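Peer 1: Sequence plus the predicted model coming up.
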Amino acid sequence: MVLEGLGRLALWLMGGWKLEGELPRIDKYVVIVAHHTSNWDFVVGAATKLILRLKIRFFGKHTLFYPPLGWLMRSLGGVAIERHKSINRVEQSAGEIRKADHFVLVITPEGTRSKVKRWKTGFYHIAQSADIPIVPISFDFGNKRVVFGEPMTMTGDQDRDFLEMHRFFLPHQPKHPELGCNGPFEE
């Protein structure tokens, strides 16, 4: 209850954010949060996690896990990723999901807060390999709301699936719209 209250306080202090919709009542899925344009995305996400009492996992660059913030990142569900190491993170992640009774993985398809031209594809391949749906969540800074989408089952047609997912995010304003990805595979 204390942590839920802390999450509600954080969203209130940020201007009275509201949660719209709900998460599915299923044990395993990949959450994608877009457009990731600001460090404030993490604050909104952490507050939402506390309010909903979610047990989630997310990947972050390994340098975020050094003191003094490392303990906080791990306690919030963070998994350090050393990007310079060559390992099959997709299969490693999918294998962990398949073994678990409950697993919610949160990923930002852009992979960074900087302007990018296309989404990364790892989240898609993880969901397909683990045979779980993708749930889109948007942080709409223009209307101060966290919007939960419906679970989406991937068809195997990546272009079509990406366009469908991206359509969900279009009406929602990121913190820095100029940094938002204009399309999942813009050239």
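Peer 2: Happy to help now that I have it.
Peer 1: Every contact and neighbour count from this point should use C-alpha atoms.
Peer 2: Fine.
Peer 1: So for residue 182, what's the nearest residue that isn't a sequence neighbour?
Peer 2: Nearest in space to residue 182, with sequence neighbours left out and distances taken as CA to CA, 6 or more residues apart in numbering, is residue 117 at 7.3 Å.
Peer 1: sorry, that was for residue 83
Peer 2: residue 61 (7.0 Å).
Peer 1: so how far is residue 158 from that neighbour?
Peer 2: Separation of residue 61 from residue 158 (CA to CA, to the nearest Å): 26 Å.
Peer 1: Surely residue 145 and residue 12 touch.
Peer 2: No. Counting by CA atoms under 8 Å, residue 145 stays clear of residue 12, with 11.1 Å between them.
Peer 1: So for the two, which sits in the more crowded spot?
Peer 2: Legend: neighbour count by other CA atoms under 10 Å for residue 145 and residue 12, higher for residue 145 (19 against 13).
Peer 1: show me the contacts for the more buried one.
Peer 2: Contact analysis of residue 145 by CA atoms under 8 Å, 6 or more residues apart in numbering lists 17-20, 139.
Peer 1: If we use 6 Å, what do you get?
Peer 2: Residue 145 makes contact with 17-19 under the criterion CA atoms under 6 Å, 6 or more residues apart in numbering.
Peer 1: Same check on residue 171?
Peer 2: Contacts of residue 171 by CA under 6 Å, 6+ apart: none found.
Peer 1: Check it against this one:
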Amino acid sequence: MHRTIFTTPVVAPLLRAMSTGFLRLTGWTVEGHLPPSAAKSVFIAAPHTSNWDLPYTLMVAFALRLNPYWMGKASIFRFPFGGLMRWLGGIAVDRSKSNNLVAASAQAITEADGPLQLIVPPEGTRSKTRYWKTGFYYIATTARVPIILAYMDYATKRSGLGPVFELTGDIDADMVRIKAFYQPFQGKNATQFTGD
């Protein structure tokens, strides 16, 4: 995978200190840790209701010493911001093409030399949606890596990593359990997220 802000010498430690300091000063609590067995994993990122989720996610990732990559719509990777978005860990997703995103994502995780956490917002949009996309589930299954339930709760200013989610192979039942975990959390735009 390409070099990111999290793997750039000198810059990464400096931004880690700044991120940790900013989160503390603004009242945010960072919780959880990444188990060594989940160094390669897929993160569910929910609720996703605001553009503010990206900078906060990056700061929390620094605080937790993660090496995350995230998927974003291709339009935000256009000139002049494309290079910056990739450096921030972004991977462009062209929703107009029927390319096999699951296979490509799973292959990237499998072939990565070191730790790699792929952040996937299951809602697929910041707008209100009742149905979650299941790409994260199939990426994890194909790559044979665990799913981590990552969260950001603007109501309580808590963000971090929840438990490692054990897949049963019954996607309908698993989705019910996953969404139940996210039920208490509130996005920045609370009315746009439903955990049921």
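Peer 2: That came through fine. Everything numeric here is computed off the predicted structure, so don't read it as measured data.
Peer 1: related to what we said a few turns ago, and the residue nearest to residue 83 of the first structure, how many neighbours?
Peer 2: Residues near residue 61 of the first structure, counting by other CA under 10 Å, number 12.
Peer 1: What's the match for it in the second structure?
Peer 2: Aligned counterpart of residue 61 of the first structure in the second structure: residue 73 (TM-score structural alignment).
Peer 1: cool, and residue 139 of the first structure?
Peer 2: Using TM-score structural alignment, the partner of residue 139 of the first structure in the second structure is residue 152.
Peer 1: OK, contacts around that match?
Peer 2: With contact set as CA under 6 Å, 6+ apart, residue 152 of the second structure has these partners: residue 159.
Peer 1: Report the mean deviation for the one helix or strand it maps to after fitting onto the first structure.
Peer 2: Using DSSP states H and E, residue 152 of the second structure maps to strand 147-153. With mean CA distance after the TM-score superposition for the first structure, strand 147-153 of the second structure departs from the first structure by a mean of 0.7 Å once superposed.
Peer 1: about what we covered before: so which of the contacts of residue 145 of the first structure belong to helices?
Peer 2: Among these, no residue falls in helices (DSSP state H).
Peer 1: If any of the residues you listed are buried, give me the PyMOL selection for them.
Peer 2: Here is the PyMOL command that selects the buried residues among these (16 or more other CA atoms under 10 Å):
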select buried, resi 17+18
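Peer 1: Could you save the contacts of residue 145 of the first structure as JSON lines and add columns showing distance to residue 183 of the first structure?
Peer 2: Below are the contacts of residue 145 of the first structure laid out as JSON lines (distance: CA to CA, whole Å):
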{"residue": "17", "distance to residue 183 of the first structure": "26"}
{"residue": "18", "distance to residue 183 of the first structure": "26"}
{"residue": "19", "distance to residue 183 of the first structure": "25"}
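Peer 1: Filter the contacts of residue 145 of the first structure down to just the ones in strands.
Peer 2: Judged by DSSP state E, the subset of these located in strands is 18-19.
Peer 1: Residue 87 of the first structure: which of the contacts of residue 145 of the first structure is nearest?
Peer 2: For the contacts of residue 145 of the first structure, the closest approach to residue 87 of the first structure (CA to CA) belongs to residue 19, at 36.6 Å.
Peer 1: Which residue in the second structure aligns with that closest one?
Peer 2: Using TM-score structural alignment as the criterion, residue 19 of the first structure maps onto residue 30 of the second structure.
Peer 1: can you confirm residue 31 of the first structure is in a helix?
Peer 2: No. Judged by DSSP: H, G, I helix; E, B strand; the rest coil, residue 31 of the first structure forms no part of a helix; its state is strand.
Peer 1: After alignment, which residue of the second structure pairs with it?
Peer 2: Mapped onto the second structure by TM-score structural alignment, residue 31 of the first structure lines up with residue 43.
Peer 1: Could you measure from that match over to residue 58 of the second structure?
Peer 2: Applying CA to CA to residue 43 of the second structure and residue 58 of the second structure gives a distance of 13 Å.
Peer 1: Compare these two (neighbour count), which wins?
Peer 2: Ranked by neighbour count (other CA under 10 Å), residue 43 of the second structure and residue 58 place residue 43 first, with 28 against 22.
Peer 1: okay but the more buried one is in contact with residue 121, surely?
Peer 2: No. If you go by CA atoms under 6 Å, residue 43 of the second structure and residue 121 don't touch, sitting 8.3 Å apart.
Peer 1: you'd agree the residue nearest to residue 83 of the first structure is up against residue 78?
Peer 2: No. Judged on CA under 6 Å, residue 61 of the first structure makes no contact with residue 78 at a distance of 9.6 Å.
Peer 1: how about the strands in the first structure?
Peer 2: 18-20, 28-34, 57-61, 78-81, 103-107, 134-140, 145-148.
Peer 1: Output those strands as TSV; include the columns distance to residue 51 of the first structure.
Peer 2: Shown next, in TSV, are the strands of the first structure (distance: least, CA to CA, whole Å):
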stretch	distance to residue 51 of the first structure
strand 18-20	10
strand 28-34	17
strand 57-61	16
strand 78-81	18
strand 103-107	16
strand 134-140	15
strand 145-148	12
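Peer 1: and of those, who's closest to residue 165 of the first structure?
Peer 2: Proximity to residue 165 of the first structure, assessed across those by CA to CA, is greatest for strand 134-140 (7.0 Å).
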